[in-house]
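**Q** Sequence first, predicted coordinates after that:
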Amino acid sequence: MTELDEAMRLSRLLAKEKKPLEKNDAYFEGEQPLRFIAPILERELGYRLSPIVLNLALFAVDVYDNRLDIEGFRIGSNRSNREADNDVEDVWQENLGPFIHQQAHREGLALSRAYAMVGPAENEDDAPVITVESPFDAIHEDDPRTKRVKHGVKRWTDLDKVQWMTYLHENGSRTWRRKGRDWVEDEYDTHDFGVCSLVPLINDARVLGRSRPGKFDQRLGRSVFHPIISPLDALNKIASDMMVSAEFHALPRRWGTGLTETDFVDEKTGEALNTYSMIAGRMWGSSSEKAKFGQFPEAALTNFHDTIKLLMQIIAMQLGLPSHYLLFQGDNPPSADAIRSSEAQLVKRAERKQRALSAGWETVQRLVLLELGRDQEAKPSMIETLWRDPSTPTISQKADAIVKLVQVKDNTGRSILPIEQAREDLGYTEQQQGRMADWDEEAQRSPQVTDAMRTLQRASGGQ
């Protein structure tokens, strides 16, 4: 089978995945159809039936995305790799890494997966190119034996309406453009990296997939709001029912007996009163002695409120969210300890997503190092993704714990936690830590600082 044949086969697989991707995209954008509604009610209400969409799918994506921030990458475990660290950081910043990784996480959480692509620099002095790709445009396939990415394809249409297709594999890539009914080769790239340049960033992948029509192949992941789709449909239906009930029952409905048609005619114009005048805005009057008037009580709608709260509880439970996130509670938990306790499950899920995503981002940096010619550092065991802490500890509590570890000495007099690691744990960036190190060196060279340290050593009985 030729590379074009493989690319066309993967293109058909990409087309097969389009329908379930569109379903997830509709929920993410809050454009899903209203379900569980009786057809007769839909016909009766007509244009007045406007669905109420409580977009908790978007909220679920945001909750997890907010806890998946990459701080940077570390190459190796010693100072000799500092140059490789700097090269990787430069490439990451030049490709807007702090921004595009958020795009990738958001896309993957919503649609089940996203992709990162690494390509050679446009010019010799430029950085390798890192891009984020949508699952609508790209798909991959694993080697059944090694479970590593065997190959993948990306398809897109440019502004001139020309269709393009790139087939990527472990030793290069090949690109075609559509000309009539044929595909014409446009570019060919070869390398000996042994790593496919299309890197999947998958959310919640399964070992065994399903190939039923219209269903996801779950080896390709599933969206973070997959468990709440059914409760979310029910929630939107109840919210829409509440608005329909408000339309017909929120205002007190009046009744009258012993009236004739002439009682509903405007005295000045002789024309029949409109519906709104009869229902909401006018007083009724009649000269007939048999006329009687009254009104029905308005609807309180509390039954809808209770059902919405129950569905919110179910959604919070399935997403692992703290109770105060969705349950109409105005008061915050009483203490920082209560906040951390209530977020324990959410934090654990975020940490596991970090581990799963680390493999993909470390492959991206491995490809960057290979593109830079740093083959010695481009080993999976030498690359580490640095994540921001997904929990929400207080600054004072975190600082207190780190200071204690710095102050504790081992039997040789050295701190258990070096000051450099303490600064990293406190969340300072590489640039900030570098400036702090420069200040430390400058302070060490200052005579006043040296004299002060000697005085402190004498006062404490030191030599």
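**A** Arrived safely, thanks for sending.

**Q** hey, let's count contacts and neighbours off CA atoms from now on
**A** Will do.

**Q** By residue count, tell me the biggest helix in this protein.
**A** Assignment by DSSP state H gives helix 344-371 as the longest helix of the chain.

**Q** next one: that helix to chain centre, how far?
**A** 14 Å (C-alpha atoms, centre = their mean, to the nearest Å).

**Q** buried ones in the next helix-or-strand element following that helix?
**A** The helix or strand immediately downstream of helix 344-371 is strand 383-387, counting by DSSP states H and E. The neighbour-count check on strand 383-387 (16 or more other C-alpha atoms under 10 Å) flags 383-385, 387 as buried.

**Q** ok, then the element right after strand 383-387?
**A** helix 395-407.

**Q** and that next one, what other elements does it pack with?
**A** helix 419-425 (3 or more C-alpha pairs under 8 Å, 6 or more residues apart in numbering; DSSP states H and E).

**Q** Put this next to the previous one:
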Amino acid sequence: MNDELTKPEEALRMRLFIKLQSQKRADRENARYYRGLQQVGNLGISVPPDVQAFAFPLNWCRTYVDVLGERQEVRMILRAGETAEDSELRRDWEANDLDAEQHLFNRDLAVYGRAVLSVASNPVADGRPIIRVESPCDIAVEIDPVTRATSGALRIYRTETGQAEHMTFYLPDRTIFYTKQHGRWTPQTVSKHNLGRVPIVMAIARRMSGSWSGESMLTDLKPLVNMAGRVMLQLQLAMETVATPQKVALGVNRDDFIDENGNPLDPWDTYLGAVWALQNKDAKVIQLDAASLSGFHDTIKALAEQASTLTGLPVRMMGQSSANPPAEGAIRADEARLVKQVERLNSTTGAAWAWALGIAERLRTREWSADGKIQVHFHDPATPTVAQRSDAIQKLNGGRAVLSQRGSMIELGYTQQRIDQELAWIAQEGGEFGLERDLT
């Protein structure tokens, strides 16, 4: 077992270990914001400490991340220059349940600013390579700024109590598995893959030129969420105090505060009593007007509008809906920034999926034939309207053949299996549509 590391490799492992520790704090904070578990602070002036336990945030962070992820759906996997989906790449995709796993990848990218894929050979005979979404909180990746290739990666496996027990060190030619014994990391097994590259693929959100570290999509939103949380906390306090009409009783004495059995009551506990009976005919009970809560509502609305400006989410998605639903054209115009954000995220995630599928093919065929030749296509991230898309296809096919039947089905978002079945049915039915006008 060749588990000896060269001095540069040992230095790389130490840098990755330090990087893994340094990113923990930011990752934990971003995860708490996504889950709506962050601490809602206050100045301690108007809010008593006892009320702090009732604080809760308006979870705009989860809304933002989930809306982005809901519009990131892989449609087809093609090779460069081809128009039909590649069956082998699709089998790799389906063998790893990546239709479901892609949602984890998209969420990690938005929450943490980076997402990671690992590729490994399958120990099962004739099994497809394993493509797995790794937690970016437990893995550190280093990119060579000169070659732009991954120099190495370090993956830590923790128990439910958070203790690190296993570690995997990924290198371009081999992968080394460690176990912690008596406080020291001891190599256990070595897998020589001889890929010539690290079987780890990382996608980065909001990357700046010259930097290989990502930024969470929640960075700009968090201060607004903090302020909205404080407003909601103060709103709760106002609802229990000044927003409830106050009563002033004049000309009463302690004998007026008794229950139906004649037992004395605490005057301060009778505020919510259904019936008040006073002995003194000149006694008066005056109700004071409650304070208006419209100021809190207006503040929340203003914060929602600012959050909409930062994120590109339509303000109706921030809980500020109008009485009348917007028209179709208005919806598409309202979502223009959101759609462009998703398209840019798709270009990042699509490149990562393409590289991962290329490594998987290398493990399966032992040939490098897919570099830069795999394209991942996504569904249109705009709000889909069946009538609009069908009308567009019909107009494109009117007068002259602009699209083949297969192309029309692709535009409608059909899967490859659905397309094949439809073409088979068309051929069976015969008639003027019996022959497919395929331009591929």
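**A** Thanks, I have it. Every value quoted in this text rests on a predicted model; they were computed, and no experiment measured them.

**Q** Please confirm that Val153 of structure 1 is located within a strand.
**A** Yes: counting by DSSP: H, G, I helix; E, B strand; the rest coil, one finds Val153 of structure 1 located in a strand.

**Q** Tell me the residue in structure 1 aligned with Ser191 of structure 2.
**A** If you follow Ser191 of structure 2 across to structure 1 using TM-score structural alignment, you land on Asp189.

**Q** same question, Thr63 of structure 2
**A** So Thr63 of structure 2 corresponds to Phe59, using TM-score structural alignment.

**Q** Run a quick neighbour tally on the nearest residue to Arg155 of structure 1 once chain neighbours are set aside.
**A** For Arg155 of structure 1, ignoring the flanking residues on the chain, the nearest one in space by C-alpha to C-alpha, 6 or more residues apart in numbering is Met165 at 4.4 Å. If you count neighbours by other C-alpha atoms under 10 Å, Met165 of structure 1 ends up with 25.

**Q** now for the helix or strand in which Thr309 of structure 2 is found, which elements pack on it?
**A** Using DSSP H and E, Thr309 of structure 2 sits within helix 294-311. Counting contacts by 3+ C-alpha pairs under 8 Å, 6+ apart, helix 294-311 of structure 2 packs against helix 222-240.

**Q** repeat that for 10 Å
**A** helix 60-70, helix 222-240, helix 336-365 (3 or more C-alpha pairs under 10 Å, 6 or more residues apart in numbering; DSSP states H and E).

**Q** can you give me the strands for the stretch 101-250 of structure 2?
**A** Taking DSSP state E, counting those that start in this stretch as the criterion, the stretch 101-250 of structure 2 contains strands spanning 114-120, 130-134, 139-143, 150-158, 164-170, 174-181, 184-192, 200-204, 246-250.

**Q** of all those strands, which gets the most neighbours per residue?
**A** Most buried of the strands of the stretch 101-250 of structure 2, by mean neighbour count (mean count of other C-alpha atoms under 10 Å): strand 200-204, with a mean of 24.

**Q** how big is the angle separating it from strand 150-158?
**A** On the basis of axes from the mean of the first three to the mean of the last three C-alpha atoms, to 10 degrees, strand 200-204 of structure 2 is oriented at 90 degrees to strand 150-158.

**Q** Mean deviation, strand 200-204 of structure 2 versus structure 1?
**A** Its aligned residues in structure 1 lie a mean 1.6 Å from strand 200-204 of structure 2 after superposition (mean C-alpha distance after the TM-score superposition for structure 1).
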